[in-house]
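**Q** got a predicted structure here, sequence first:
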Amino acid sequence: MRFFAGKSSTSKGKPKRGDAPDPAPLQFDLDRWLDICGIILLALAALTLFGFLSTQRSPILSGWLEIVGRLFGWGVYLAPAVLAALGVYLLVRRFGDRFPRFRPKRLGGAVLAYLTALATLHGLTMIAANDIDGAAIAAASKGGGELGWLILSALIGLLGNIGAGFVVVMAWIAAVMLIAGVSLPQLFQAMRQAVTSPRHDRAATDVARVPGAPTDDIIEPDYGRGGGLIIRGLRPRSAPAKRHREAQVAPSAAPSPSEAELPPARTINEVPRSAEPLKINTPASRGQVNRVPPPRIIGAPDVPPGRSATSAVEPLRQSPSAPPPAAPAVTVSSIYPVRRNWVLPKIDEVLEPGSDAAMKEAEIRQRAALIEDTLRAFGVPARVVEVNRGPTITQFGVEPGFNEMKGGKQVKVKVSRIAALADDLALALAAPRIRIEAPIPGRALVGIEVPNGETSLVALRDVMESEEFEVLRRKTRLPLALGQDVSGRPVVADLTSMPHLLIAGTTGSGKSVCVNAIIVALLCANSPEDLRFLMIDPKRVELTGYNGIPHLIAPVVVDLEKTTAVLQWVTREMDRRYRLFAKHGARNIAEFNAKVAPHSSPPTSVLDQSGVGNRASPPDDELRKLPYIVVVIDELADLMMMAPDETEKIICRLAQMARATGIHLILATQRPSVDVVTGLIKANFPARIAFTVATSVDSRVILDGPGAEKLLGRGDMLVVTPEQSMPMRAQGCFLGPVEIERVVRHWRAQLGDAAPASAPHVPEQAATDLPVEPAPAADLFGAPPTWEEARALNEAAREVNAGSKDDKLFNEAVATVRLQGKASISLLQRRLRIGYTRAARLIEEMEERGIVGPAVPGQQYREVLNSPLSGTDEP
């Protein structure tokens, strides 16, 4: 029994496997030391002030005044104010909005000004007393005291008298710049205004309001105990609109985007140390990003000096009573539009601004403390060191702490332990969903993303008016405005570098709104001479509203049986462009357009009395500038259901080769399953956007990892780009149907059509007769026929075959479908090597004779019936 008792006592002393280590004891951290230093500084300031005012001083008080008097000299009278300011700053940094806040650089500027004043005072005292012995003056508690003499003697010993004087002057200028928060040119401008203006007192108060000075001082930074905040003040929304109207009245006075000083980028700061405060980053001010140049006029004549570009088109709006000039309607479109003076739409006229939700700092502080307490309760010590507040979610940057094991050894907390507590954190914060990014890419933090109580509306206009979008717009032809990230910074992308985009999300997640925002952003940035669209909309309601704009090569394709022919035409256009590039020694569309630009001449068109445009012989087809072509497919799942093999083959070929020719694909689907987004398609689309999906399996299909199933919906998305493989969370842009209609109406109005705004300018029949046969041999470069040429060829073939009811390939077609046991148009195209129109006519004839059944919606093939053939021989 004694043996077993000893063994039992020994086993109790060993820690069991799986037991959670004891949480780290409460440490007397640097924040409490700073609080104690603040109290001590306030006590010294009060003691010094009391000594100055008291007539009866104790030996201790007299000794203290003698020490500070000898140390600061005549500057001792300012010592109580300096000590009190430092003490107050160390104490009130943690009280939030109840006390005013101080910027650290202004406090540093005040300290620099005080030390410079001591050195200046000591030097002036030496000059006035004709005494070169500065040490004797300091010993007598005069001048700048020992501290002023120490600074001055060091400068004189290193630089001499003249150098020391120059450094003192520069120190004064630097101190004023730090206190006022202005740059050196702004300071000189303010000094010049103060000298030249008759109102010196008013000019002196305007130093901090010099144009270009920082304007985010409405709410000063605050450094707190493990949760101090840096919050930038938000401007009212009416301010940017007013500045934009003023820029339209006097466009010549407004600085160009290249000359204007760009605001500092909203980059995430480095990870703060344990002694540094928590940072809260809020969305950028609307006023700081509203710098939009006047709309560009493509192909317009030179404007006389002193007249703005917008005034050249102003008479068109100022005379509504005068009848517009009679312009014949162009009813046929091609990839080479007739040159016009295209005017890009003004963003502030066609798009609506967003809205900002109220910022509640107390709620952010409470959530940060609750996250720390919850993690500590589960034995995971951590500290919230950074907060990024976005339009929809708030990301709390958590720094893992250390667990103190028995024996005094400290072990770092595993990131996986924090990620495993997502459900517990959601319960503690009463949040619907919480996503944990462990770790944040490129940071030593774990991101805990919590939904906001009040969300902000991210409008497309807000992103397009940002500096990031304007800079990207000057670099590329295809800028995309996607939304705002978790810290409120605009998320923009370049479609030419993607070079194709895959979008997936369930119904109601914001997928269609994202597609429309991308299209409208491209329409607002490009004329029809630079960009053309091919749109495929099986649902018939998402993209058909764009019918009638000059950017469309053909009306929006809504019939799935025509999509294969459309994609085949795109592949032939890609091959034609590569042949042109090879002939002219260009590697991509940018080099080709740069080479043919000096030789390019405007295309001509002959318009008959009926208003139908007929192609005249252009000067040289191959020397025309090639526009970019963006193919938009709204629902990929329907295409893969109808013809999976052909659709996958064509899409993969275009995705692999079409980038250099200026052809880009944008695919959207609400069912990201493996049979829709196949491995080949996903491998050729490195840029992807995932909205809310049903399961983690769907998220892995689109993103190669989980996460999309935890999104909030209504525009909440994860973005993956070729430059950034890890998903980045963002809130997509919102775009209403009224804004889309304004953009479409703007482009339709420039065509001068007599048809109503809802009628497309391209006949619907033009898209039904698609080019499916090889290009004519007379074409030197194998150029695919335009839509009107393809229509004429198909009509001629139809007239030739109109006389005979039976096709000579009818019997062979019947034998083929009987042998395969199924019938479809694509099957006959592959087996008999015929075009789409002929195969469709054979299928219709077989249906009339009872050989095949009718088409069933949602099924690719028709049923082959067993009825006897009428009028034909059995195969």
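**A** That came through fine. Residues are numbered from 1 along each chain as shown.
**Q** CA only for contacts and neighbour counts going forward, please
**A** Will do.
**Q** I280 versus Y89, what's the distance?
**A** For Y89, the distance to I280 equals 19 Å [CA to CA, to the nearest Å].
**Q** how many neighbours does T116 have?
**A** Look at T116: counted by other CA atoms under 10 Å, it has 23 neighbours.
**Q** which elements pack onto the helix or strand hosting it?
**A** Using DSSP states H and E, T116 falls within helix 104-129. Counting contacts by 3 or more CA pairs under 8 Å, 6 or more residues apart in numbering; DSSP states H and E, helix 104-129 packs against helix 134-139, helix 145-180.
**Q** got those helices as JSON lines, with distance to N403 and mean neighbour count columns?
**A** Formatted as JSON lines, the helices and strands packed on helix 104-129 follow (distance: least, CA to CA, whole Å; neighbours: other CA atoms under 10 Å):
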{"stretch": "helix 134-139", "distance to N403": "53", "mean neighbour count": "19"}
{"stretch": "helix 145-180", "distance to N403": "42", "mean neighbour count": "18"}
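**Q** closest to A521 out of these?
**A** helix 145-180 (40.2 Å; CA to CA).
**Q** tell me what angle that closest one forms with helix 104-129.
**A** Calculated by axes from the mean of the first three to the mean of the last three CA atoms, to 10 degrees, helix 145-180 forms an angle of 140 degrees with helix 104-129.
**Q** just checking, what packs against helix 145-180?
**A** Helix 145-180 packs on helix 59-72, helix 104-129, helix 134-139, going by 3+ CA pairs under 8 Å, 6+ apart.
**Q** structure B:
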Amino acid sequence: MILLALGAACVVASIGGTVVTLSGGKPAAEKDTLHTCFTRARLFIRQRSEKDWVYTYPSVNGHETFEDRQEYTFTLPIGVDPERLHKHFWVFEQGFGPHIDIEGDSSMFTMKVFNKGISQFAYNVSDIPLEGIHLPIVVGKSRSGWEVYDMVENPHLLIAGETGSGKSTQLRAIITTLILTKQPEELELYLADLKRSEFHVFKNSPHTRAVVNDKNELQPVLEYISLEMQRRGDLCDKYEVSNVIDLPFKLPFILLAIDEVALLKKDKKLMPLIEDITAIGRALSVQLIISMQRPDAKLLESGLKSNLTVRMAFKHADDVNSRITLNASGAEDIKDEERGLMLFKHNGMKKVQGPFLSLMEAKKLLKRP
């Protein structure tokens, strides 16, 4: 005999393979599909009893039907790493189709199964909900509406995607939004355009302190930011606060954006400075965005990747690259015609359509000739 524990319930099944159903009032086919996904993703705990193996599976807390989607809420057993769920996102796509989102914290998750995909749309800063966000990073629209997060709370971002996938357009929309919504005394931009293709449009913005095009020009920028972080840390010590936001005076946010950071992977002087920003920058209001066409495992296997807590994965070449970026497959399944569509990893995984902002339109918004 094998004992299968589903949440609080314990179901006895024969080794021959009796179908195990889940609670929640769903059609039998959906119960079986959900349980199959749990099994294939190995979202269970296996323990040996006196005579048998006991398998504890996620407990399904609820199922709701809406006009545009189905929602399933479930809780992982204690001891199951939630990262395993993200790594096996593809399993749930195989079971329920490509139009799914999974959101949640360390144990409770909601899977939304939508009837259709997300439409492309044009950038319009007046449409973006920005109230109450200190340093807004515009992501785009999911099936639930706008996705915008505060970089003060999640200070470092990784963006990856093949040529033509929408990565550069996303960077353009993010930086344009920051320039349009923050005053120059509130935000300093340091931009490294290592492929000389993107950041020139921001060169004359009063927010922009530097636009550099090679690692020789980048080195003094990183050294300056390193010294500024030390100064800010000393101020926090002096005023006995843990974050510069709590100082009795305001300091500007510092945002360093590096396009094609993979070109720096062999530089033993610059990479430690970049890693320092990801390690201690949050409390000092120093944020980092790095982007690359193809994620580099050697570059990201260091402490750098673990501190890049928010990730945007556009079309990837294969599941190996997707796993480097997201620790999960899925980005390789984005179609060529789905430009601007990404897998957005932040408190779960969901598909988001980034806004389309052309270079010409960005120049108009920034009042560039």
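**A** Everything's here; your move. In this text the structure is predicted, and so the values were computed from the model without any measurement.
**Q** TM-score for this pair?
**A** Once the chains are overlaid, their TM-score stands at 0.71 when taken by TM-score structural alignment, normalised by the length of the second structure; 308 aligned residues with a CA RMSD of 3.7 Å.
**Q** map L580 of the first structure across to the second structure for me.
**A** For L580 of the first structure, the aligned residue in the second structure is L235 (criterion: TM-score structural alignment).
**Q** mean deviation of whichever strand or helix holds that match from the first structure?
**A** According to DSSP H and E, L235 of the second structure maps onto helix 215-239. By mean CA distance after the TM-score superposition for the first structure, the fitted helix 215-239 of the second structure averages 2.2 Å away from its aligned residues in the first structure.
**Q** how much does the helix or strand just after that helix stray from the first structure?
**A** Using DSSP H and E, the helix or strand that follows helix 215-239 of the second structure in sequence is strand 253-259. Here the mean offset of strand 253-259 of the second structure against the first structure after fitting is 0.9 Å, by mean CA distance after the TM-score superposition for the first structure.
**Q** what's the angle from strand 253-259 of the second structure to helix 215-239?
**A** 160 degrees.
**Q** strand 253-259 of the second structure packs against which elements?
**A** Using 3+ CA pairs under 8 Å, 6+ apart, strand 253-259 of the second structure sits against strand 187-193, strand 286-292.
**Q** for the helix holding T116 of the first structure, buried residues please.
**A** 104, 106-107, 109-123, 125-126 (16 or more other CA atoms under 10 Å).
**Q** so where in the second structure does it end up aligned?
**A** Under TM-score structural alignment, there's no match for helix 104-129 of the first structure.
**Q** quick one, which of Y89 and I280 of the first structure is more surrounded?
**A** Neighbours per residue (other CA under 10 Å) separate Y89 of the first structure from I280, with I280 holding more: 25 against 21.
**Q** can you classify that one by secondary structure?
**A** Three-state assignment for I280 of the first structure (DSSP: H, G, I helix; E, B strand; the rest coil): strand.
**Q** quick revisit: which one of the helices and strands packed on helix 104-129 of the first structure lies closest to R659 of the first structure?
**A** Once those are compared by CA to CA, helix 145-180 is nearest, at 50.3 Å.
**Q** just tell me the aligned range of the closest one in the second structure.
**A** Going by TM-score structural alignment: helix 145-180 of the first structure matches no residues.
**Q** and the following helix or strand past that helix with helix 145-180, angle?
**A** Downstream of helix 145-180 of the first structure, the next assigned helix or strand under DSSP H and E is helix 184-196. Here the directions of helix 184-196 of the first structure and helix 145-180 differ by 90 degrees (the same axes, to 10 degrees).
**Q** so L180 of the second structure, which of the three states?
**A** Criterion first, three-state DSSP; result for L180 of the second structure: helix.
**Q** thinking again about what came up before, could you dump the helices and strands packed on helix 145-180 of the first structure into JSON lines and include distance to V570 of the first structure?
**A** As requested, these are exported to JSON lines (distance: least, CA to CA, whole Å):
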{"stretch": "helix 59-72", "distance to V570 of the first structure": "82"}
{"stretch": "helix 104-129", "distance to V570 of the first structure": "59"}
{"stretch": "helix 134-139", "distance to V570 of the first structure": "87"}
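**Q** great, nothing more from me.
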